[in-house]
Every structure is written in structure tokens, then in C-alpha cells.
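Undergrad: fold the following.
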Amino acid sequence: MSHPLNTPLGRFGIVTSEDGPDGCVASIPAGDMVNPLTGTLTIAPLAMLVDHVGGLVNHRRRGPGEWTVSSELSFEVRPDAVDVIAEDPDTPVEAASKPFAAKSDVALGLCELSHRGVTLATATVRSFYISAPGDIAEFPDGPTGPLPPGSLSDRMAVRVAESGGAAKALQQLPDPVLNNSMGIVHGGVSAMALELVASAAVNEGREERPLRTASLRVNFIRQFRGSPESRYVGTALRVGRRSAIGEAKAVGPDGEVAIVARLTAY
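TA: This next block holds a predicted model:
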């Protein structure tokens, strides 16, 4: 099913074709998407797809009165994934998820992402089950406005921000369309932004021989809301000739770290 344009999934063109407790399948257009910090092609949209399809299969396993909150997201990507997608940028990336092990108060969804039959990545999403909040908002029936211009940064409502030293930063502007049903920035949007800033940090000064993202692990700590003060900050922990490790964090308007991530690149 297609998602209304006034939802986070609709904003990024996600289409869900299978949806159930035994497995989910969805796709996202990922061609020609550019990191606003580097100007290079990015695999960041894969994080949005992973968050959706992995979180969805966990959500469909919930019991009466339960809701899900994602706690971890991770993926392993083939180093030439952007090249595979660029060969046919109009074809969406597809992801299939399935449950792993028995459900308790936590569940794990396993995902495999592919493009024209070529496997791009494997991924997992771990979710907690909580009592269903009573204030979950329904999405409005109609679009809240026209789609923004097609760049990734416009769709994410992020802007390049000033940062200290070699850190790379994006500002997360408030945009109600990007909020999930609990009124906070959709986890997939934040995961994309964390990949963008961490990748940019480890590639500082490497325009001729850029390092490609190989893995990303995201831990969701607390609620993250968009505001003029909200930002994603990426820093390089180690950069060698052929590999690098970077980290990123989402800092809310209160100055508290809400989400953290670790990235490796080769």
C-alpha cells in the first residue's frame, strides 16, 4: 500500500506490499539521493527503509494493549551499494523482514535489502513492547501541504549547520509530516541523518578517495523533537588509509543526547 504524502513514509515514497506478523515487504526510492554535507551519493535512505520494515514486523506481533518503541537499528551494507543503485536509480530498493526468535517484552526483526535482485544489505531492528499510550495521534486524512523539492535534505527538513572543529552537523527543523504517531521525529529520519553526519565526518578531506559506509548501529535513548536548536553531530573516531570509524548523536532542544550511532566505512 502507498502511504499518504502527509506521513513520514509517504514523504519518502515508501510502499508496503506485505504487512503481517510473519513478514513484511516494502520499498523506497533511493536513487540520486545526495548527502548535503558532501555532495556525494548516499545510502542513507536504506536506514529509513530498515526502520520501517523491521519495526513493522515487530509491531505486528504486539498483543492487546501493547505498542512498540524501537530501541536499536543496525545494518551491514555492501561497499558498492550506491553504485548498484546508480545503475538503475529509478528502481526502488526493496526490503523484506521476518521475526527472529520468540517475542517477549522485546522483539527482533531481521531484514534483507535488495535492488533488482542484488542483495545490498542485511539489517535488524529491536523493539520494546510498552503499554499502548492513550495519546497516540492519528494522521490527518489529507495532505498537510505539497511535497518539498526532491532533494534528500529538503524531504528530511535538515540544513547544514555550523559545528566545532572537524565535526559535521545538520540542523533538524520542525516538520509535523516527519513526526511519528507519538509526535516525535520518526526514527528512520533520525537514522538517515546520523549516517549522513558520521559519513561526512570520516570523509573530511577525502574527496578523491571517499570511504563507503559498511555498517551503522543506532541506539534510541529518548524522544527527539525537531526545533531550531535540534541537531545531529558527527565526529571521526579514527580514520586510516582504507577504513574509518565515526560516531554521531542527535541532540535535542534541551541539549540532551537523544540518539547515538556508530558507523564504520571502508
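
Undergrad: please make it C-alpha for all contacts and neighbour counts, starting now.
TA: Fine.

Undergrad: any buried residues in stretch 192-206, and which?
TA: Neighbour counts over stretch 192-206 (16 or more other Cα atoms under 10 Å) mark 192-204 as buried.

Undergrad: kindly report the same for stretch 226-242.
TA: So, applying 16+ other Cα under 10 Å, buried residues of stretch 226-242: 226, 230-236, 239.

Undergrad: again with stretch 214-230
TA: Within stretch 214-230, the residues scored as buried using 16+ other Cα under 10 Å are 214-220, 224-226, 230.

Undergrad: from the residues you listed, pick the one nearest residue 253.
TA: residue 230 (5.0 Å; Cα to Cα).

Undergrad: hmm, residue 257 and that closest one touching each other?
TA: No - counting by Cα atoms under 8 Å, residue 230 stays clear of residue 257, with 10.0 Å between them.

Undergrad: quickly list what's touching both of the two.
TA: Common contact partners of residue 230 and residue 257 (Cα atoms under 8 Å, 6 or more residues apart in numbering): 250-251.

Undergrad: nearest to residue 253, of the buried residues of stretch 226-242?
TA: residue 230 (5.0 Å).

Undergrad: another one to check against the first:
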Amino acid sequence: MTPWGRFGVALHTDSAELVVAAMPLGHLRNPVTDAVALGPLAVLADFAAGLVNYHRRSTGEWTVTGELNLEFTPDAHAVVAGNPDIPAIATAVPIGGRAATSLSECRITYGDNVIGTATVRSVHFTPDGELSHDLDLHSRDEEPRDLATIMSLSVIAAADGPPLLRQDPHPEINNPLGVVHGGVAATGLELASSALLHTTGGANLRTATMQVTYRYPFLAGAESHYTARPVRLGRSSGSTDSTAIGADARPAITARITAYR
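TA: Model prediction:
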């Protein structure tokens, strides 16, 4: 099982010019705030737009995500919460030519509503050995439905402030390189941001933008976790800097996340 299969991603169209994929979303809730979570759309966007970029690789090359940016519409949370039983759809296409990196974008719809857009910049490289490209999108009947279990995430209460979100190791959340999948990690960063805002007076703030930068491989282990610090908290908006800390204690992935009422 891959991260995509674990999240229930279904691939409808797969070509170098167009990728269309779907993913259940309405049942995925932030384990701290219990609100509908839009962060998991990072998994869907990274899959669809990342696959477009993967098709642009040269022989012997592989791709990894270098940057992932998501923008959600002001009514995205309400749209998903109002009809939780339909999937989100990502439609991804390439942008421009490629060099050492390639760029793609996708539009995310939910029923008849557009709820977001995303861009993915992938880095092309030549791996030391052969990597598997088995998408393995088949889910199991007993597959968990709550987000913390899907992500292998432990919520640890803190004496002061938001709970600690620990990223426990699990082979099904890893990418073919053996590190935590970029979309899964981006989801964790959004959960940490929302949890922080929720506990610091921003309970009515909803995630609007995610700017994620992948710096180093994110290794899951006893010390790996997601953290967020406030950048600004105002009457109508708030922003955080979130970081994924790996088992090696190194900041691996960072995100500037902004939310609005």
C-alpha cells in the first residue's frame, strides 16, 4: 500500500498532458480541532501535479517535489462540510518547458464547485538505484478513515499550548525513497498550523494558502514531529510558519500557512 492508496486516491486520466485524480475528503478531520481538514488536499495535488511532472522526466531520471503551493477558495471549508460524501477532483496540466525542474498546476473541484488551485515544482535527478513506480492505488476494506490513523500521527497533549503532533513511522506513508511522502508531510504542517491558531484565539480561522518548501528528506522516527509558530494573528487573519522535524532532529520541510475568517 502506498500513501495514495491509503488516502483513497483514484486515478481517472494519466498522460503527459493531463492527469485527473479523485480523493475522498469530507470525512478527514483535524484530530485537534475536529474541523474539516483541507490539508489532505496536498496529497491529492502532489499526486496529480507531481505525476504530470514525472511524465516529463528523461530516461533514468526520477522526480521529487521541491515546492508545493495551494490556494483554497473562501468557501472551501463550507462546501466540503456541507456535502462530505463526494470526492475532491484534481485536474493537473504542465506549465511551460522543463530544465532541472518542471512545473505543473492543478484545479481542485468538489462537485460543481472549484475549491482550490495548486502548483507543484518537481526536481529531476538520477537515483543511485532503481526505484519502483507502482502507484498501488487499491485500498483495503479495513483501511482507517480517521486522519490521525491514516497518517500514523500521534496527538500528545501539552501542558501549555497546542498538542504535539508526532509523526510515527509507517511504511505506507513513505514514498519510494523511503521517507515520508511530501503530501502527507504537508498535511501534517497544515494540521499543526490550524491547531496552533485554534488554541491562540483563532478558532474561526480557516486555512487559505499553503506555501510548502521541501529542504531535506523527512525521516519518521521517535523524535519526528510537526510544529508551528505564530507569525501574525489579527482579527480577520492569521499566519504561521510550520516545520516538519525529522528523526535526525533536522528541519526537513517548512511551510508558511495563512488563514482567514
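
Undergrad: quick revisit: of the buried residues of stretch 192-206 of structure 1, which pair is most distant in space?
TA: Across the buried residues of stretch 192-206 of structure 1 (Cα to Cα), the longest gap, 18.7 Å, separates 192 and 204.

Undergrad: mind putting the buried residues of stretch 192-206 of structure 1 into a markdown table with secondary structure?
TA: As requested, the buried residues of stretch 192-206 of structure 1 are exported to a markdown table (DSSP: H, G, I helix; E, B strand; the rest coil):
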| residue | secondary structure |
| --- | --- |
| 192 | helix |
| 193 | helix |
| 194 | helix |
| 195 | helix |
| 196 | helix |
| 197 | helix |
| 198 | helix |
| 199 | helix |
| 200 | helix |
| 201 | helix |
| 202 | helix |
| 203 | coil |
| 204 | coil |
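
Undergrad: just those residues now: which is nearest residue 117 of structure 1?
TA: Distance to residue 117 of structure 1, by Cα to Cα, is smallest for residue 192 among the buried residues of stretch 192-206 of structure 1, at 23.3 Å.

Undergrad: secondary structure and distance to residue 12 of structure 1 for the buried residues of stretch 226-242 of structure 1 - can I get that in a markdown table?
TA: Formatted as a markdown table, those follow (DSSP: H, G, I helix; E, B strand; the rest coil; distance: Cα to Cα, whole Å):
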| residue | secondary structure | distance to residue 12 of structure 1 |
| --- | --- | --- |
| 226 | coil | 18 |
| 230 | coil | 21 |
| 231 | strand | 20 |
| 232 | strand | 20 |
| 233 | strand | 23 |
| 234 | strand | 23 |
| 235 | strand | 27 |
| 236 | strand | 28 |
| 239 | strand | 32 |
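
Undergrad: next up, identify which helix or strand residue 94 of structure 2 is on.
TA: strand 87-95 (DSSP states H and E).

Undergrad: what's the mean deviation for that strand versus structure 1?
TA: Taken over the aligned residues, the distance from strand 87-95 of structure 2 to structure 1 averages 0.4 Å (mean Cα distance after the TM-score superposition for structure 1).

Undergrad: what's the neighbour count on the aligned residue in structure 2 for residue 115 of structure 1?
TA: Using TM-score structural alignment, the partner of residue 115 of structure 1 in structure 2 is residue 110. Using other Cα atoms under 10 Å, residue 110 of structure 2 is surrounded by 20 other residues.

Undergrad: so residue 110 of structure 2 sits right up against residue 86, yeah?
TA: Yes - with contacts counted by Cα under 8 Å, residue 110 of structure 2 reaches residue 86, the gap being 7.3 Å.

Undergrad: which residue lines up with residue 224 of structure 2 in structure 1?
TA: Match for residue 224 of structure 2 (TM-score structural alignment): residue 230.

Undergrad: relative to residue 102 of structure 1, how far out is that match?
TA: 37 Å (Cα to Cα, to the nearest Å).

Undergrad: so where do the helices sit in the stretch 51-200 of structure 2?
TA: 76-82, 147-151, 182-199 (DSSP state H, counting those that start in this stretch).

Undergrad: can you redo the ones you listed as TSV with distance to residue 243 of structure 2?
TA: Below are the helices of the stretch 51-200 of structure 2 laid out as TSV (distance: least, Cα to Cα, whole Å):
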stretch	distance to residue 243 of structure 2
helix 76-82	23
helix 147-151	16
helix 182-199	6
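
Undergrad: of these, which approaches residue 165 of structure 2 most closely?
TA: Once those are compared by Cα to Cα, helix 182-199 is nearest, at 6.9 Å.

Undergrad: the closest one against structure 1, how far on average?
TA: Averaged out, helix 182-199 of structure 2 is 0.9 Å away (mean Cα distance after the TM-score superposition for structure 1).

Undergrad: which part of structure 1 matches that helix?
TA: Using TM-score structural alignment, helix 182-199 of structure 2 corresponds to residues 187-204 of structure 1.

Undergrad: what about the matching stretch, distance to the chain center?
TA: Offset of stretch 187-204 of structure 1 from its chain centre (Cα atoms, centre = their mean, to the nearest Å): 9 Å.

Undergrad: show me what residue 154 of structure 1 aligns to in structure 2.
TA: Alignment note: residue 154 of structure 1 maps to residue 149 in structure 2; criterion TM-score structural alignment.

Undergrad: which other helices and strands does the longest strand seen in structure 1 contact?
TA: Secondary structure of structure 1 read by DSSP state E shows that its longest strand is strand 118-131. On a contact count with 3 or more Cα pairs under 8 Å, 6 or more residues apart in numbering; DSSP states H and E, strand 118-131 of structure 1 meets helix 45-59, strand 66-77, strand 106-115.
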